[in-house]
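Student: I'd like to go over a predicted model; first the sequence, then the structure.
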Amino acid sequence: LDLSYNKIEYYDDTPKFYQVVEKLNLSHNALLGPPYWIWAEKLKNLKEINLSCNNYITQLFTNGYFEELLEYKTLVTHITAYNCNLNKKYIKLLCTLPSVKSICLGTSELSNSSFANYIEEFPCAGLDKCTEVEQLNLINIGIFNITSDISIYKQLREIDLSLNGLSAIPDEFCLLKNLEVCILSLNNLLYLPESFNTLE
C-alpha cells in the first residue's frame, strides 16, 4: 500500500484489508502521529513501513498516547523513518519492533535536515531492543558518542554512521564479527581503536 507524497494527517482507522498489507509507505505526508492500527491490530503480514518525511509525526505523542504505543510489539522487519524529527525520547518507539532487520533513520539528502532525527548517543533506549538488526542507516542524526553497548548487535552486517559528530569509536565496535559494510565518512574521528584491523 503506497500512500506517499500526499497530505495525510491522520490514518488511525483500521482498514478492512489490514491483515493482508505487507508493505506500507506513508512517507512524505503530514502525519501528526503514526497510524495506531499498525501497533494495536497485531498484524501478521506487515513487514515494511516507511514513515519518512512526516516532520510533525510526534505531535500527537501526548496524554499517554506515546506510552501506550510502547506497550505493543509488532512483527515489522524493515522500517524507514528519516526526517521525522525524532529525538532521544521518541526513538524509544523502536523497542516495539523486536524483529526488525533493517532500520533507516537517516539520509544524506540535506535539503530537509532541519527535521532530521537526533539522538546524540548510540545505542540508545529503543534501539537497544533491536538486537536482531542486520542493516542500520544512522546518517546525519547527531550522534556524538558510540557506547560499549554497540556489541549487542551481533547480527549487524551493514552500518552507515556518516555525517555525524563522532570523534572516537569504542573497542567494542570491533566485536561486530558479521560486519561487512561500515561507513564512517564525514565525522570527526581522530583515531581508530587498536583492534580495528581485527575486523574480518
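Tutor: Looks like it arrived, so ask away.

Student: rest of the way, CA atoms for contacts and neighbours
Tutor: Will do.

Student: How about Ile183, nearest residue that isn't a chain neighbour?
Tutor: Nearest non-adjacent residue to Ile183, counting by C-alpha to C-alpha, 6 or more residues apart in numbering: Asp160, 4.6 Å away.

Student: was I right about that neighbour contacting Ile103?
Tutor: No: look at Asp160 against Ile103 with C-alpha atoms under 8 Å: they stay out of range, at 10.7 Å.

Student: For the two, indicate the residue with more neighbours.
Tutor: The neighbour comparison of Asp160 against Ile103 (other C-alpha atoms under 10 Å) goes to Ile103, with 23 against 20.

Student: Hmm, Gln135 and that one touching each other?
Tutor: Yes: the pair Ile103 and Gln135 passes the contact test of C-alpha under 8 Å, sitting 6.2 Å apart.

Student: Which helix or which strand is home to Phe66?
Tutor: Using DSSP states H and E, Phe66 sits within helix 65-69.

Student: Val181 and Gln135, how far apart?
Tutor: Going from Val181 to Gln135 by C-alpha to C-alpha, to the nearest Å gives 9 Å.

Student: Which of the two has more residues huddled nearby?
Tutor: Between Val181 and Gln135, counted using other C-alpha under 10 Å, the more crowded position is Gln135 (20 against 11).

Student: Pasting the second one now:
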Amino acid sequence: MSPKSKIWNIQDLLAWLETHPPDRESIFQVSRHVALLLLLASGRRIHDLTLLSISAENCIISERSVTFWPMFGPKTDGTRGRQSGWLLHKSDNRTFDLVSWVRSLIDVTSVRRKSQDGLLNLFITTRGKVKAASRAVIAGWLKTSFNDIGVNCTPRSIRSAVASYDYARDTPLDEILKRGNWRGSANFFKHYCKAGGQVC
C-alpha cells in the first residue's frame, strides 16, 4: 500500500538536535530533549510519555540501556493487554544517548520533585506548580523545537514523521510496529505512514 500524503522530514529535527545541545542544568531543556529522543527512538504517542515513571518497578537503568515499563493508561491498554515496555540502548553519540540523558533528567528534577510527595513521573512541570507534566505541557515543549526548525505542524505529527522515516529507511515493519506499540499494520498504513516532505 503506497503512502497517500506527505509529512515533514525527521532529518531536520535530528540536525537541529545535533546543533542545539541542551544545558544539563536546565529542567526545561533537558526535559524537552529527553521527550524528543524518546519519541524519535520509539515512534510512540506524546501521551505515552506521561505514563513513564522513575519508580524501581517501572524504570531500570543499566550501564548500556534503560527500560521503562509504563503505568496503565495508553490508548492501546485494555482488557486485551498492556502497552509493551521501552528498551532503549546506549548510543556512542552523546547527543542521542538516552541512558545518559534520562539520568540527567532524573538528577536535574530531583530537588523540584521533592516538593510533591510520591511524584515519580519521569516528566514533571518545569515551572509553576510542581506536578506530573500533562500531554499538553509536553507538546508545548516540542512545539518550541518545531518553531525553530520551521515545521508548521502539531507536535502529535511526530508519530507519523517517525513512522514514515523508519519505513522509508527499510526498517522491518514488524520492528516498527513493535517499537511504536502498534496493534497492527492497517492503521499504520492508513493514517501514519506517509511520503517525505513538509506537508502535514
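Tutor: Right, received. Where do you want to start? Source: prediction; values computed, not measured.

Student: Tell me how the two chains score on TM-score.
Tutor: The TM-score (TM-score structural alignment, normalised by the length of the first structure) is 0.22; 83 aligned residues with a C-alpha RMSD of 6.0 Å.

Student: Give me the common contacts of Asp160 and Ile103 of the first structure.
Tutor: The contact sets of Asp160 of the first structure and Ile103 overlap at Leu136, Asn137 (C-alpha atoms under 8 Å, 6 or more residues apart in numbering).

Student: What's the local residue count around Tyr65 of the first structure?
Tutor: Applying other C-alpha under 10 Å, we find 12 residues neighbouring Tyr65 of the first structure.

Student: if we can go back for a sec, could you list every helix and strand in contact with the helix holding Phe66 of the first structure?
Tutor: Helices and strands touching helix 65-69 of the first structure, as assessed by 3 or more C-alpha pairs under 8 Å, 6 or more residues apart in numbering; DSSP states H and E, comprise helix 36-40.

Student: packing partners for the helix it packs on?
Tutor: If contacts are counted by 3+ C-alpha pairs under 8 Å, 6+ apart, helix 36-40 of the first structure sits against helix 65-69.

Student: which helices and strands does the next helix-or-strand element following the helix it packs on pack with?
Tutor: Reading on from helix 65-69 of the first structure to the C-terminus, the next helix or strand found by DSSP H and E is strand 78-80. Under the contact criterion of 3+ C-alpha pairs under 8 Å, 6+ apart, strand 78-80 of the first structure touches strand 48-50, strand 102-104.

Student: do you know how far the spatially closest residue to Leu40 of the second structure that is not a sequence neighbour is from Ser110 of the second structure?
Tutor: Leaving out its chain neighbours, the residue that sits closest to Leu40 of the second structure by C-alpha to C-alpha, 6+ apart is Val162, at 6.2 Å. Val162 of the second structure is 31 Å from Ser110 of the second structure, where distance means C-alpha to C-alpha.

Student: So for these two, which sits in the more crowded spot?
Tutor: Shown here are Val162 of the second structure and Ser110; by other C-alpha under 10 Å, Val162 has more neighbours (27 against 11).

Student: thought that one was touching Leu38?
Tutor: No: between Val162 of the second structure and Leu38 there is no contact under C-alpha under 8 Å: 11.1 Å.

Student: neighbours around the residue lying closest to Leu69 of the first structure once chain neighbours are set aside, how many?
Tutor: Excluding its sequence neighbours, the residue lying closest to Leu69 of the first structure (C-alpha to C-alpha, 6+ apart) is Trp39, at 6.7 Å. Neighbour count for Trp39 of the first structure, taken as other C-alpha under 10 Å: 20.

Student: okay, now the nearest residue to Arg179 of the second structure once chain neighbours are set aside: neighbour count?
Tutor: Nearest-residue entry for Arg179 of the second structure: Ser42, 5.3 Å, with adjacent residues in sequence omitted and distances by C-alpha to C-alpha, 6+ apart. Residues within reach of Ser42 of the second structure, counting by other C-alpha under 10 Å, total 20.

Student: for Ile103 of the first structure, what are its contacts?
Tutor: Listed by C-alpha under 8 Å, 6+ apart, the contact partners of Ile103 of the first structure are His78, Ile79, Thr80, Val133, Gln135, Leu136, Asn137.

Student: Quick check: the gap between the second one and Asn25 of the first structure.
Tutor: Just to be clear, that refers to Ile79 of the first structure. From Ile79 of the first structure across to Asn25 of the first structure, the span is 10 Å (C-alpha to C-alpha).

Student: Also the first one?
Tutor: Distance from His78 of the first structure to Asn25 of the first structure, counting by C-alpha to C-alpha: 11 Å.

Student: quick one: common contacting residues for those two?
Tutor: Listed as contacting both His78 of the first structure and Asn25 by C-alpha under 8 Å, 6+ apart are Ile49.

Student: Could you name the helices and strands sitting against the helix or strand harbouring Asp174 of the second structure?
Tutor: According to DSSP H and E, Asp174 of the second structure maps onto helix 173-179. Secondary-structure packing of helix 173-179 of the second structure (3+ C-alpha pairs under 8 Å, 6+ apart): helix 158-168.

Student: tell me which residues of the helix it packs on are tucked away?
Tutor: Ile158, Arg159, Ser160, Ala161, Val162, Ala163, Ser164, Tyr165, Asp166, Tyr167 (16 or more other C-alpha atoms under 10 Å).

Student: was I right about the third one contacting Lys6?
Tutor: If I follow you right, that is Ser160 of the second structure. No: using C-alpha under 8 Å as the test, Ser160 of the second structure is too far from Lys6 to be in contact (9.7 Å).
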